[in-house]
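Chemist: Compute the structure for the input listed below.
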Amino acid sequence: MEKIVLAPAMGELDDGTDPAMSVGVATECAAGLDVSLSGLIYPDGSPIEQARHIFEIIDEIVEDDLGGDLSDITLLRFYVRDDVLTSAFRHQLHDLRRDLFD
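Modeler: Next up is the predicted model:
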């Protein structure tokens, strides 16, 4: 079983200008690739701007590194602090996901 390790500047220290990302792995399986990305963060901007940047990073990895697109994603799990998860933010996040995944 072949594994592809996905990590920016692996083995180098980040200077703080790029989003942080823990290692991701793409594993070949009968249906194609099973990809796991975890630990994506983007600390700058409003919560919705941070979410937009994370989706852009995911899109770039899926398209550029793996030859897929956002429609190939079957599961997204992200965490939002309670004080940020307002009704307005939920609506903005829903709109963002609808725009990106439709």
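Chemist: rest of the way, CA atoms for contacts and neighbours
Modeler: Will do.
Chemist: elements contacting the one helix or strand Asp95 maps to?
Modeler: Assessed by DSSP states H and E, Asp95 sits inside helix 87-101. In terms of contacts (3 or more CA pairs under 8 Å, 6 or more residues apart in numbering; DSSP states H and E), helix 87-101 is packed against helix 47-60.
Chemist: any idea of the angle the helix it packs on forms with helix 87-101?
Modeler: Interaxial angle, helix 47-60 versus helix 87-101 (axes from the mean of the first three to the mean of the last three CA atoms, to 10 degrees): 20 degrees.
Chemist: Sequence B follows; please return its structure for comparison with A:
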Amino acid sequence: MCSRAVSAGIRGSPGVDWRRHYDQLTYTPLPVPPEIAKGVRAYLDTFGLIFGAFDFGLDRDGGWHWYECNPNGQWAWFPDHITAPITRAISDHLQHGAPA
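Modeler: You can find the predicted model right below:
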């Protein structure tokens, strides 16, 4: 199973639904806190998944709040600096398989 967690912050929406304001958004790679990575890994393992696009919201204090896991989530619409690590992780898994 792939063990890499990649996260992107989406900022700049003037409203709650950021999908209405693509032209105003910025995308920033975010470090995934160890406890979040551990929880994501446990979720994937429980459901036998090797990939999941997890949606989180961050509060004003930096706390992560989980919304959902999309086991076939879309990510290729992000800019290259966000998609490159995801593409590498999936490609590595396809080429080398799960680590022993």
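Chemist: Mind checking the TM-score on these two?
Modeler: After superposition, the two chains reach a TM-score (TM-score structural alignment, normalised by the length of structure 2) of 0.26; 55 aligned residues with a CA RMSD of 5.1 Å.
Chemist: residues of the helix holding Asp95 of structure 1 that come out buried?
Modeler: The neighbour-count check on helix 87-101 of structure 1 (16 or more other CA atoms under 10 Å) flags Leu93, Leu96 as buried.
Chemist: Am I right that Phe56 of structure 2 is in a helix?
Modeler: No: applying DSSP: H, G, I helix; E, B strand; the rest coil, one finds Phe56 of structure 2 to be strand, outside a helix.
Chemist: How about it: what's its closest non-neighbour residue?
Modeler: Trp66 (4.5 Å; CA to CA, 6 or more residues apart in numbering).
Chemist: Pretty sure that neighbour sits against Ala53.
Modeler: No: using CA atoms under 8 Å, Trp66 of structure 2 makes no contact with Ala53, being 11.3 Å away.
Chemist: So those two - more neighbours on which side?
Modeler: For Trp66 of structure 2 versus Ala53, neighbours defined as other CA atoms under 10 Å are more numerous around Ala53 (17 against 13).
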